[in-house]
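Asker: Have a look at this prediction, sequence included:
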Amino acid sequence: MPKVVPSSAAVSARMSRQASRDTAPEVAVRKILHAAGLRYRVNVPVPGMPRRTIDIVFGPAKIAVFLDGCFWHGCPEHATRPKSNAEWWRAKLDKNIARDQETTEHLEAEGWTVLRFWEHEDPKDISRTVARTREATSSPHRPPKSGT
């Protein structure tokens, strides 16, 4: 099968400028989590999977949070399929969905809790779910060391 290419250089350039990190939904969720006193890392490489990152990570608790864009990740409610160069777009978007599933399965096999949300979901609802999950996985507080 011949390699399918983007419909034009202009389309390719426009798509490459799409933000892949620090999107408005990510920033909104992070602000709420931070204001609630939760600390996390952002855009952390997926352990053992090159060129993949986790949007929000609670490392010691092994919680990975992804905020997926409806178009790029195939939201069942809002995903659209471009009509121009449809074969190329179908292959591209299907590959994204498969990569998301592979990433989730890999992390879960390594003992991570994976939370995936769509960009259209309310940041407050996302933050509540993340905070509850973080709280449920937190280790009990250790008693203070003697002599301190």
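Answerer: Nice, I can see it. Numbering: from 1, shown residues only.

Asker: rest of the way, CA atoms for contacts and neighbours
Answerer: Fine.

Asker: Assign the most centrally placed residue in the chain to one of the three secondary structure states.
Answerer: Nearest to the geometric centre of the chain sits residue 66, at 2.0 Å (CA atoms, centre = their mean). Following DSSP: H, G, I helix; E, B strand; the rest coil, the label given to residue 66 is strand.

Asker: Second structure for comparison follows:
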Amino acid sequence: MDRLTKEQRHRNMQAIRSSGTKIEVILAKALWHRGLRYRKNCKNIVGKPDIVFRKYKIAIFCDSEFWHGKDFRKTMQRIGTNKEFWKNKILRNRERDREVTIQLKREGWRVLRFWETEIKKNLQDCISEIEKNIEEVSFKKETLLSKYEP
């Protein structure tokens, strides 16, 4: 049984955003302070990544643990009402995440996915991972360009 009334549940669900989430803002601000410039929620890129470095073809997703199914079995145990609906919804979100990742990789993108707790508890590790990927892409580009210079 749900502890909230139908109206309270409706308000809670209505307040959930798909972009501009706390974890997205935390990561984006940290990257901006490091001097890294990016685009947010690019609609013309498959999956509409939360943060995009077009120059380096790096797409970053900030995944909430509930909606994207981290520790799926534990999550399912916590859900009290409408279990079948939530199970199907979360499984489809996970499937969509895999499809988007595969599609972006086929198009030559590097895809980085960070869980909510990673961003909140180990922000510096997330930033280091992003910077490492940017450096790798930059090095490859420089190496390719220097090959063809006379």
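Answerer: Yep, that arrived. All values reported here derive from a predicted model rather than from experimental measurement.

Asker: on that earlier part again, show me what the residue nearest to the centre of structure 1 lines up with in structure 2.
Answerer: When structure 2 is aligned by TM-score structural alignment, residue 66 of structure 1 is paired with residue 61.

Asker: ok, and the closest non-adjacent residue to its match?
Answerer: Excluding its sequence neighbours, the residue lying closest to residue 61 of structure 2 (CA to CA, 6 or more residues apart in numbering) is residue 113, at 4.8 Å.

Asker: Can you name the helix or strand that the one you found falls in?
Answerer: strand 110-115 (DSSP states H and E).

Asker: what range in structure 1 matches that strand?
Answerer: Strand 110-115 of structure 2 maps onto residues 113-118 of structure 1, going by TM-score structural alignment.

Asker: mean deviation of that stretch from structure 2?
Answerer: For stretch 113-118 of structure 1, the mean distance to aligned residues of structure 2 following superposition is 0.4 Å (mean CA distance after the TM-score superposition for structure 1).

Asker: Flag every buried residue along that stretch.
Answerer: 113-115, 117-118 (16 or more other CA atoms under 10 Å).

Asker: Likewise for stretch 70-84 of structure 2?
Answerer: Buried residues in stretch 70-84 of structure 2 (16+ other CA under 10 Å): 70, 72, 75-76.

Asker: Strands of structure 2, residue ranges please.
Answerer: Per DSSP state E, structure 2 carries strands over the ranges 39-40, 51-53, 58-63, 110-115.

Asker: now the ones you listed in a markdown table, with distance to residue 33 of structure 2?
Answerer: Formatted as a markdown table, the strands of structure 2 follow (distance: least, CA to CA, whole Å):
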| stretch | distance to residue 33 of structure 2 |
| --- | --- |
| strand 39-40 | 15 |
| strand 51-53 | 15 |
| strand 58-63 | 17 |
| strand 110-115 | 19 |
